[in-house]
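Novice: Structure for the following, please:
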Amino acid sequence: MGEFDYIIVGAGSAGCVLAERLSADRSKRVLLLEAGGSDRRFRIRMPIGYGRTFHDPAVNWRYTTEPDPGLGGRAAYWPRGKVVGGSSSINAMVYCRGLPGDYDDWRDAGNPGWGWTDVEPVFRSFERRIRRDGSQHGDGPLWVSDREPEYHPIKRHFYAAARELGLPVVDDLDGSAPEGGIGAYAVNTRKGLRCSAADAFLRPALARSNLVLAIHARVERVAIRGCRAVGVDYVQGGRRRQATARGEVVLCAGAVNTPQLLQLSGIGPGDLLQRLGIPVVHANAAVGGGLQDHLGISYFYRATEPTLNQVLGTWPGRLAAGLRYLLTRSGPLSLGVNQLGGLVRTSPGASRPNTQLYFNPVSYSIEHAGKRPLLKPDPYPGFIIGFNTCRPTSVGRIDIASPEPERPPRITPNYLSTDRDIEDVIASARLIGRIQETEAMRALVADRPVFDPARASDEEILADFRARSGSVFHACGTCRMAPESAGGVVDGELRVHGIRALRVVDASVFPNITSANTHAPTLMVAHKAARLIAAG
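Specialist: Next up, the predicted model:
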């Protein structure tokens, strides 16, 4: 492929942003390498199509964790995007920045310039917020659409239940309120189509002659000479290739693949690398450590009035919804199913919002192995109330299992390994029990759920959570931004400690997990990184 000023590994959320931003300087030649293929697929473009891509090996790495004691010895399924746009092409499109305190904690972890007052203008710089009244705020390329008026009518029960419990109800979950609140989730859709990072940032930039995108190009290691990154080795079409970087190599491969690449390149725990026969370039035990993730659960309810089950669960309903979508790009197929929710305290004594709620006007209590059947809901009116705790304190690891790049890394989440996390789970389930028992919600609940969080003991709640909970797919922290002496892999400018001309720009650099979905903060990190890289 020759020589480039910047080589970006991974065309996911962060990589798409960096490719657009760095190629804006026409004097710089940029190479973007993506292990997956094109995102030009109807199931990616149609918002509700993520139910089909959830297990599709053509666009999904389909990782599985090690059996986890916190889940009773179960392994967790981790879908990750293996396609242009990365996980932004297969996610549920919820866009939530988190809370201001999340980023103040980043700053306080030894990273000046990463507090809320520093990063909030960065968010605004790339967002185009489409309000529910049709007005537009901001002119960035990423559409953040408030689709609340189109959300299912049963939302009125959830709002009323929140007010009955004294939970704050807000118009916008944009992170500006440190107290969080209950509201409608904004989604990354544009005129009824998914607005992924590839759509918003990469695709317009591909018209530039100085930007080269190579798909089906799996990077195997970073080439390092004299403690400086000088390029990458990758495989494309069965052939091994090399690309050289005059300037920098930037890893945007995500919280799973970025630490894998660093370790394959000789940057990581010295004992592990030596045991696998990989020459140690820079020993740093923090590479692959710091893993955090949100763990969630759903409670299933029968409803007293029709829900999306009656639309998506019948042939006439699906046909009508399909025709509506094809003709007008509207209706339930143009939305996700995570419609309402928010970030709230489980009790007034909690120091900050500690749980994220979800209210979905559809239910899937029947298990379908290897599938996420968004178009096969329960055959009766139903809905879901679910949660994941906001700021888990359990920390795991991701490490290579072999020097062979094709072999998946070993993912050890270490879920529910602290008393704090267990307490938050029980408190969150208790909150859902209180929501369920409000007068507003009793008008909607036709029968008590199979597992009733309002009547279960603490021990029963925890046992059920261990048995049924799963990842919410927000893995981060495996290449933490912090001083090396404090367990960091990259510094405050995202430069890899001990290696020149090598940066990491993706969710793996989060010093701690944010309170909500990780897509929005990943885009922010990439925009801020582009400024740092351009400044030299």
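Novice: CA only for contacts and neighbour counts going forward, please
Specialist: OK.
Novice: quick one, what contacts Arg372?
Specialist: If you count contacts by Cα atoms under 8 Å, 6 or more residues apart in numbering, Arg372 has them with Gly51, Arg52, Phe54, His55.
Novice: Could you also give me the structure for this second sequence? I'd like to compare it with the first:
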Amino acid sequence: MEFDYVVVGAGSAGCALANRLSECGRYTVALLEAGPKDSNPWIHIPVGYFRTMGNPGTDWRYVTQPDPGISGRSIPWPRGRVLGGSSSINGLLYVRGQKEDYDGWAQLGCSGWSWEDVLPYFKRAENWEGEDASGLRGKDGPLSVQNSRLTREVVDLWVDAAEAAGYKRNPDYNGEDQEGVGYFQLTMKGGRRCSSAAAYLAPARGRSNLTVVTDAQTQKVLLSDGRAVGVQARVKDKLQDVRARREVVLSAGAIGSPQIMMLSGIGDPDELAAHGIEVKAALKGVGKNLQDHLQARPVFKTKLSTINVETSNIFKQAAIAAQYALTQRGPMTMAASLGTGFLKTEDHLATPDIQFHIQPFSADSPAEGAHKFSAFTASVLQLRPESAGHLELTSANIDDHPEIHPNYLATDTDCRTIVKGIQVARRIAETEPLKSQITEEYAPGREVAFDDEEGTLEWARQTAVTIYHPTGTCKMGTDPMAVVDARLRVIGVKGLRVADASIMPRIVSGNTNAPAIMIGEKASDLILGDAAG
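Specialist: The predicted structure is shown next:
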């Protein structure tokens, strides 16, 4: 078990990285994944996230600590524990973010991460099947991206109403300008999910220099004289050392990567000492700078048909299953949302600060299933929260999940923005042609008046949930809390890098799967460039 490169975590970034590192054929690569192979059929059916999130066979099933910002609630934080990682259980939504996000990273000292620098990697990854008026889309990459194969009238009317309310229509939020309303683009090929594993590992399976090991839980990074020389992993219940002649790369995600680092002795000395872990590298930023997108979920009852009533009995479900089996179309190709909007809550803002996810269904929680009445959800989130949380070890055992402290809604700006986002959702719902199709506002409901900002914020605190975008816990930068440098090398440790969403110094303005894949793509060039140089 000795390789040139050992990549820990076969998620969005890790699969891309393992493919590119092994592509040239000069190096041997091991990709270690704690979860199983992606053989569960629900992974590959787009709507399967209803079955894979919360399933211990595919989901880490993290849960946050009680958080004051959301009324002391603990909430689930699903993360993929399977080949493909979270790209195998997510909502399939493809969003790059704003070019200003990446220019902001560069201004923080992350040289080589401006929009101009990262755009080639977005394009290299992507096989966009739609129109490309901007010339910014990729056509030949492994990751299939396409428009939805499903439409619903209620979503069309929401887009029309948003336009009537003064927001512009945007046919491609991944093009020149993100702002506007329209429809989500999906990581889907035909009628099947295109996870990072499907995109990057399936074409590489025949390579003799790439070894993919599933059910391999990395315990810690092996360090010798300040250098990473491999990892210790539990492979099918047996501890093994997997040696790296060149480098170890952690791609275990915003929770997994910092946890492995801390268990390896890389982190805040005081926190490590509390669990009897010998300090190998003092890096106070490990596990800090935790950022996530929090979604408030206004729900509106409607006269129109929605997924709630279209799946209300076994006969309707059987018809939907038959439609998918015969045509790979219909509700089983549904992403987590159909419509979207990237909008500004204030005219003076340079770029959008809120995002909508418009869903032709509604539920109090996925576990309880859809409501019995016809309704849609106008989920809204703040794109760039100021609030940041942290992770804490609970023990020196990898099997004990760290404490997750999201620290939601901890600043005035964050509170103000979520309230304004909910008000925008209500204003669009009061605009034709949508207004006449709505029979009742189910949530927040009439007990919370439109101009009751305090009541609106309290409703958000009591009901808002994650939209599954944890980032930032091994942040890139040059300040005292930075964990990796601009080449993703762990500061103070040779032969060790991090390549996943945890390196984001600031969360991107949108969903995080596409940026995580981009990070894996760029990391491969950084690593191969250093090897050649």
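Novice: hmm, back to that, what is the nearest of the contacts of Arg372 of structure 1 to Cys476 of structure 1?
Specialist: Among the contacts of Arg372 of structure 1, Phe54 lies closest to Cys476 of structure 1 (Cα to Cα), at 19.3 Å.
Novice: so the closest one touches Ser87, yeah?
Specialist: No - using Cα atoms under 8 Å, Phe54 of structure 1 is not in contact with Ser87, being 10.1 Å away.
Novice: Can you tell me which of the contacts of Arg372 of structure 1 are buried?
Specialist: For those, a burial check counting by 16 or more other Cα atoms under 10 Å picks out Gly51, Arg52, Phe54, His55.
Novice: Of all pairs in these, which one spans the longest distance?
Specialist: Gly51 and His55, at 8.2 Å, using Cα to Cα across these.
Novice: Overlap of the contact sets of those two?
Specialist: Taking Cα under 8 Å, 6+ apart as the contact rule, Gly51 of structure 1 and His55 both touch Lys371, Arg372.
Novice: The helix ranked longest in structure 1 aligns to what range in structure 2?
Specialist: Among the segments of structure 1 that qualify as a helix by DSSP state H, the longest is helix 419-436. Using TM-score structural alignment, helix 419-436 of structure 1 corresponds to residues 412-429 of structure 2.
Novice: Counting neighbours, which bits of the matching stretch end up buried?
Specialist: Buried-residue list, stretch 412-429 of structure 2, by 16+ other Cα under 10 Å: 414-426, 428-429.
Novice: With stretch 229-249 of structure 2 instead?
Specialist: Neighbour-count burial for stretch 229-249 of structure 2 [16+ other Cα under 10 Å]: 229-235, 240-244, 246-249.
Novice: for it, how far is the first residue from the last?
Specialist: Taking Cα to Cα, to the nearest Å, stretch 229-249 of structure 2 runs 11 Å from one end to the other.
Novice: For it, give me every contacting residue.
Specialist: Applying Cα under 8 Å, 6+ apart, the contact partners of stretch 229-249 of structure 2 are 1-8, 214-223, 228, 495-499.
Novice: Please pick the buried ones from these.
Specialist: Among the contacts of stretch 229-249 of structure 2, those scoring as buried are 3-8, 214-223, 228, 495-499 (criterion: 16+ other Cα under 10 Å).
Novice: Take the residues you listed and keep only those in strands.
Specialist: 3-8, 216-223, 228, 496-498 (DSSP state E).
Novice: Mean per-residue distance, the match of helix 419-436 of structure 1 versus structure 1.
Specialist: For stretch 412-429 of structure 2, the mean deviation from structure 1 after alignment is 1.0 Å (mean Cα distance after the TM-score superposition for structure 1).
Novice: Residues contacting that stretch, please?
Specialist: 158, 161-162, 165, 296, 298, 345, 353-354, 378, 380-382, 385-387, 409, 434-435, 438, 450, 453, 456-457, 460.
Novice: ok, now stretch 488-503 of structure 2?
Specialist: For stretch 488-503 of structure 2, the surrounding residues in contact (Cα under 8 Å, 6+ apart) are 12-14, 226-229, 246-255, 257, 281, 283, 470-476, 482-485, 512, 515-517, 519-520, 523.
Novice: ok, the residue nearest to Gln328 of structure 2 when sequence neighbours are not counted - contacts?
Specialist: Take Gln328 of structure 2 and drop its neighbours on the chain: the residue closest to it by Cα to Cα, 6 or more residues apart in numbering is Gly191, 4.8 Å away. Residues in contact with Gly191 of structure 2 (Cα under 8 Å, 6+ apart) are Ile45, Pro46, Arg149, Gln328, Arg329, Thr333.
Novice: State which strand of structure 2 is the longest.
Specialist: Identified as the longest strand of structure 2 according to DSSP E is strand 238-250.
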